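[1] any chance you could fold what I've pasted below:
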Amino acid sequence: MTETSRYLGRLSCPRCSATYRDPATELLGRGCPACEKDGAPANVLPDYDLAGASRLPDDPDQPGLFRHRALLPLRQATPAVSLGEGGTPLVSLPRTAERLGLGALLVKDETRNPTWSYKDRLAAVAMTKAVELGVEAVVVASTGNHGAAVAAYAARADLPCVVLTVASVPSTMKTLMQVYGARVVALEHAPDRWRLMRELVEDRGWLPMSGHAAPPVGSISYGVDGYKTIAYELLADLGRVPDYVVVPTAYADGLTGIWRGFADLVALGLADRMPVLVAAEPFGPHGTALAAGTDTVGPVPAGPSVAFSIASPYGTFQGLAALRATGGKAVPVPDDTRILDAQGRIGREAGLYLEASSAITLVAVEELAAAGGLPADATVVIIGTSTGLKDVGATAATLPPVPVVEPTLAALDRELGR
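    Now for the predicted structure:
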C-alpha cells in the first residue's frame, strides 16, 4: 500500500534550527548561511512529520530502498531512480567477536549494492530528487565510491554527469566512474575541485551531488537521508537496536543518515533507544572536536592514508551532533599498517574483502575493546561501506607473491610447509 509522504517540503539546520523551503538548491553542498557566517558550518537536512505514525512505511511495490519512500524527501509521484540498492545482508563474525570478548560482532555488508558501496543509497535518493527538480546535469567531487555511484544512477536517469576527482586516486576508481558514462576529470589539488564545482553550480545550474564548500559541510541534503534505510534494515534484521554501530567517517554523511534513521524509529515507537554511534576516522577531527567541546570540526593534522576516501582533516557539525546525541565516540586510526592488517583479518575470519576505509572500523572496535569501552555482552555492528576490489594494489602489497610449483605432491608439500 502506498503511504503519503511525510516529508514537510523543507530543510532545516541541525545547529541553529533555521528552516528553508524546498527546493533550496542554493544551499545544497554549501549548508546553512547563518552557521557559515558563525564559523561553524552545518548542512541543512530534510524535515518530516511523524505525528500519529506508528509503523515504518514499507511499500513492496517500490524498488530497492524506495519501499521506505514515505520517509524520504521526495514527492510521491516522482519515479524512483533505482538499481535495486539496499536490503544488504548482516553478516556475523563469531570468531572475531569471541576474540574480542563481545556478545556479537556483525558487518552490514554494503558491498552488495549495485556499485559495491553504500554510496548507492545516497545516489538513488539524490538522483531521484534531481529528476524531480528537472535539472540539466549533475556534478560531484569524489575520490571514487561517491563518483561511481552518482555516475551509475545518472546513467539510469539519463542525466549528464561530470565527476571531479584527484589525480592520485587508484586507476580502478577512475575506471568505475568512467564506465557508467560520466565525464571524469582529475585535478592535482583536492580543494580545486570544490572551487570549480561551485562555479558549475552557480553559473550553469548543475545540481551538486556532493559538497563544494570549504570547509566542507557534507553532501547533497536529500541524499543523506538515503542512509536512514541502513538503520531501518538493522532493526528489521536484528529484531532490536544494536548496542554500537561503527561507521567509517569523513564528512559524516553515513553517520548522520544512520543517526536520523534510528531517530525515526524512536519517534515511531519502534525502538526505545538509540545505539551508541562510533566514528572511525583516520586523523580524528570529530574526536578532537568532542574533546574540545566545540562546534567547529577541524582542521587537524592529516596526510596520506590507505583509507584515502575518508582521510579528511575536517569533519562536520552534523557528524558531531550524531555522536553527541547518542553518547558516541570517535576513534582515530592513522596507522596504515594496522588498517591493512585488519583488512586481512576480516578476510581470514569472515570471508569478506572490505576496502581499507571500511576495515578501519575493526581497528576502532579493537581499540575500544582493549580499553574496556565495550561491555562483554555488547552487540556491535560495523558498516562495511565498500569492497576491497576498488583498490587491489594496496592489498596486494601486503601479501606474498603467488609461488609457481611443480605439479607433484612433494613440491606442493614443500611450499605449504613454508
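
[2] going forward, measure contacts and count neighbours with C-alpha atoms only.
    Noted.

[3] residue contacts, A126?
    Residues in contact with A126, defined by Cα atoms under 8 Å, 6 or more residues apart in numbering, are 209, 220, 222-223.

[4] relative to A24, how far out is it?
    Per Cα to Cα, to the nearest Å, A126 is found 14 Å from A24.

[5] so which residues of the stretch 251-400 of the chain form helices?
    Ranges of helices in the stretch 251-400 of the chain, per DSSP state H, counting those that start in this stretch, are 253-267, 285-292, 317-325, 336-350, 356-370, 392-396.

[6] what's the closest non-adjacent residue to the residue most central in space within the chain?
    Centroid-nearest residue in the chain, with Cα atoms, centre = their mean: G254, separated by 3.6 Å. Once flanking residues are discounted, G254 sits nearest to Y227: 5.8 Å by Cα to Cα, 6 or more residues apart in numbering.

[7] okay, how far is it across stretch 213-224, tip to tip?
    Stretch 213-224: ends 16 Å apart by Cα to Cα.

[8] what number of residues lie near A410?
    11 (other Cα atoms under 10 Å).

[9] and what of D109?
    Residues lying near D109 (other Cα under 10 Å) number 24.

[10] that one touches I383, doesn't it?
    Yes. Using Cα atoms under 8 Å, D109 is in contact with I383, at 6.8 Å.

[11] show me where this protein has its strands.
    7-12, 19-21, 45-48, 90-92, 104-109, 138-141, 161-166, 183-187, 207-208, 244-248, 276-281, 329-332, 379-384 (DSSP state E).

[12] run the chain-centre distance for the first one.
    Distance of strand 7-12 from the chain centroid (Cα atoms, centre = their mean, to the nearest Å) equals 22 Å.

[13] who's in contact with it?
    Identification of contacts with strand 7-12 by Cα under 8 Å, 6+ apart yields 18-24, 44-49, 70-74.

[14] swap in 10 Å and give it another go.
    Residues outside strand 7-12 that contact it (Cα atoms under 10 Å, 6 or more residues apart in numbering): 17-24, 27, 31-32, 43-50, 69-76, 221-222.

[15] contacting residues for P114?
    P114 touches 82-86, 120-121, 149, 152-153, counting by Cα under 10 Å, 6+ apart.

[16] second chain to compare with the first, below:
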Amino acid sequence: MNIIAGYRCIRCGTRYPADLRLDTRGCPKCLETCPSNLRPLYPGRSNSLADTNNHAGKSLWQYASRLPSFAGGIVSLGEGLTPLVPAGRIGQTLGVPHLFIKDESRNPTWSHKDRFSTVVVSAALSQGAKVVATASSGNAGASLAAYAAKAGLECIVVTFAGAAGAMISQIRAYGASVFPMARKTDRWALLEKAADQLGWFVTSPYHHPVIGSHPIGIEGYKTLAYEIVDQSDDLPDWCILPVCYGDALTGICAGFQELLEMGRISRVPRLVAAEVHGSLSAALESGCDKIEEQEQSFKTVAVSIGTTRSTYQALKALRDTGGCAVRVSNDEIRSMQGMLAAKEGIFAELASVAPLVAVQRLRERQVIAQNDRVVAIVTASGLKDLDISIEAPRREKPFVSVEDAWKRAFERTKADESA
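    Predicted coordinates:
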C-alpha cells in the first residue's frame, strides 16, 4: 500500500513528516526566498504500474500502484483513461502532421481537474474532513463539488464576479455552496480563516505567492503521463499544456520521470506551458527561481489560466524537461477554438486550445520540427464557458420553402467541392 510517509520540497529537497499541516505555504525553508510546493514520499513502492488490488475498474485508479492509498477508500466517478486522438487535419494546417490531442473533456465533469479531485477527496475523506473547499473560477470547483457529492461531503467553492456562468451552474447542480467575492483576492482570506477556525479541507492555494494546489491531489495528474505512454506507439517529443499555477504540468512531469526511473521510457518529452501574461517566459529568460508578477496588459478570455504570476513548480517542470513557455493572445485563442472544432470535431474551452496556439508559434519559429510527435492536452469542454466564447448567438433566418433550402445546400456543396 502506498501510505504517504512524508513530504519533500521540490526545490531544496528538505523532508518533512507525514503529519505536517499542508496549508499551501509549502516548504518552510523556501518560504522567504522562493515559495515551493512539496511532493509526497512513499516507502518501498512497487516498480509496476498495474493495480494489484483491482481497486476501481475502468478509471485512472488502474494505476493505483503509483498513487496514494487511503484507509477510507477511493472516491471515483470513472475519471481518466481519456482518448489520445490523432489530429492530422489541424496538424497539417499548423505544420505538425504528427499531432495528437489528449481530450480531457471526456472526464466525468468534462475537465482534467477530475484527476486531481478523485485523489484529493479520497484523502479528505480518509482524514475525517466534513467540508472540502476551493478557490476556483470554474473547472476545479465543479470537479471538487461532484466528488464531494459522491463522498457525502459538504463542498464550498469561493469564486469571483466574472466567472463563467455555465460552470457556476454546474457547481450548484452538484449541491455545493458558491461564495462569489467582489474582490478576487478576498477568496484566500476567507479560506485561510475557515481552514484555521472551521477545519475546512482546502484543496486550492490560499496564500500569496502561490506554490500550487494540495500536493496529494497533484499526484493524480501523473496518470496523464502513464496514459499517454500506454496509448502511444512512439513516445511524443513534446507535451503542451495550458498553464496557470502548473499543477497538471507538475504532475505530468512527475509521471514521465517515474516512467523513466522504471525503465518504461528512454527519455522525458519536452514540456511546454501555454500561458497568458508571461511570468514563466520571464523566469526562464532571467534564470531565477522566483516568479515575478507580470503586468496584466489585457483581459484574457482564457479565464482559467489568466494568472499574472505562476509558480516555481511549473518553472521546475519546464527546466527539468528542456521545455519552454509561450504567451497566447485572445484573438489567437478564439480563432483556434473554431479551427479545432471545425477540423477535428472537438469543441474545447477557450483556455484549453492555448496549447494549439503554442504549437503554431513554436512551429513557425522552427523550435518544433515538422516530423516531431506532439501531444496537446485539451483540458476541458467548450460548453464550460459558452457565455465568454460566444459573444451572441447567431440567429439563422428560417427557410420559407424546400426550394430555398435546396438552393442553399446546392451552393454550399459546390463551394466545398471547388475549395
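
[17] re the thing from before, the residue nearest to G254 of the first structure: neighbour count?
    Residues near Y227 of the first structure, counting by other Cα under 10 Å: 26.

[18] now for it: what does it line up with in the second structure?
    Using TM-score structural alignment, the partner of Y227 of the first structure in the second structure is Y221.

[19] pretty sure its match is in contact with L81, am I right?
    No. The pair Y221 of the second structure / L81 is not scored as a contact, 11.9 Å apart, by Cα atoms under 10 Å.

[20] need the overlap of contacts for these two.
    L60.

[21] what's the nearest residue to the corresponding residue of the first structure for G162 of the second structure if we skip its chain neighbours?
    The equivalent of G162 of the second structure in the first structure is S168 (alignment by TM-score structural alignment). Nearest residue to S168 of the first structure, sequence neighbours excluded (Cα to Cα, 6+ apart): E188, at 7.8 Å.

[22] pull out the buried residues from the longest helix belonging to the second structure.
    Counting residues, the longest helix found in the second structure (DSSP state H) is helix 402-418. Within helix 402-418 of the second structure, not a single residue qualifies as buried, counting by 16 or more other Cα atoms under 10 Å.

[23] ok, stretch 37-47 of the first structure next?
    Using 16+ other Cα under 10 Å as the test for burial, stretch 37-47 of the first structure gives 40-47.

[24] ok, stretch 84-94 of the second structure next?
    Using 16+ other Cα under 10 Å as the test for burial, stretch 84-94 of the second structure gives 84-91, 94.

[25] same list, these, but as a markdown table with distance to G199 of the second structure please.
    Converted to a markdown table, those look like this (distance: Cα to Cα, whole Å):
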| residue | distance to G199 of the second structure |
| --- | --- |
| L84 | 40 |
| V85 | 42 |
| P86 | 46 |
| A87 | 46 |
| G88 | 50 |
| R89 | 51 |
| I90 | 48 |
| G91 | 49 |
| L94 | 49 |
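
[26] could you count how many residues lie near the aligned partner of F262 of the first structure in the second structure?
    Using TM-score structural alignment as the criterion, F262 of the first structure maps onto F256 of the second structure. Using other Cα under 10 Å, F256 of the second structure has 24 other residues around it.

[27] what's the spacing between the alignment partner in the first structure of T118 of the second structure and A141 of the first structure?
    In the first structure, T118 of the second structure lines up with A124, judged by TM-score structural alignment. According to Cα to Cα, A124 of the first structure and A141 of the first structure sit 17 Å apart.

[28] which ones are touching the counterpart of I74 of the second structure in the first structure?
    The alignment partner of I74 of the second structure in the first structure, by TM-score structural alignment, is A80. If a contact means Cα under 10 Å, 6+ apart, then A80 of the first structure has 62-66, 69, 74, 124-125, 127-129, 131-132, 157 as its contacts.

[29] residues contacting I368 of the second structure?
    For I368 of the second structure, the contact set (Cα under 10 Å, 6+ apart) comprises 95-96, 237-238, 359-362, 374.

[30] with A137 of the first structure instead?
    Contacts for A137 of the first structure (Cα under 10 Å, 6+ apart) come out as 130-131, 154, 158-162, 200-201, 204-208.

[31] let's go with 7 Å and repeat that
    159-161, 206-207 (Cα atoms under 7 Å, 6 or more residues apart in numbering).

[32] so what's A164 of the second structure closest to, chain neighbours aside?
    The nearest residue in space to A164 of the second structure (Cα to Cα, 6+ apart) is D385, at 5.3 Å.

[33] hang on, the one you found packs against S169?
    No. Using Cα atoms under 7 Å, D385 of the second structure makes no contact with S169, being 11.1 Å away.

[34] those two: which is more packed in?
    Using other Cα under 10 Å as the criterion, D385 of the second structure and S169 rank with D385 on top: 25 against 14.

[35] quick one: map that one onto the first structure.
    D385 of the second structure maps onto D391 in the first structure, by TM-score structural alignment.

[36] surely its match touches P170?
    Yes. Using Cα under 7 Å, D391 of the first structure is in contact with P170, at 6.4 Å.

[37] the aligned residue in the first structure for Y147 of the second structure: what's it in contact with?
    Applying TM-score structural alignment, one finds that Y147 of the second structure aligns to Y153 in the first structure. Residues near Y153 of the first structure by Cα under 7 Å, 6+ apart: 81, 123-124, 127.

[38] need the max-distance pair from these.
    The widest separation within those, taken as Cα to Cα, falls between V81 and A123 and amounts to 8.9 Å.

[39] who has more neighbours, these two?
    A123 (30 against 24).

[40] residues near the residue lying closest to the more buried one once chain neighbours are set aside, how many?
    In this structure, A123 of the first structure finds its nearest non-sequential neighbour in V150, 5.3 Å apart by Cα to Cα, 6+ apart. Neighbourhood size, V150 of the first structure [other Cα under 10 Å]: 31.

[41] apart from its chain neighbours, what residue comes closest to the equivalent of A189 of the second structure over in the first structure?
    Matched by TM-score structural alignment, A189 of the second structure corresponds to R195 in the first structure. Distance criterion Cα to Cα, 6+ apart; nearest residue to R195 of the first structure, sequence neighbours excluded, is H212 at 7.0 Å.
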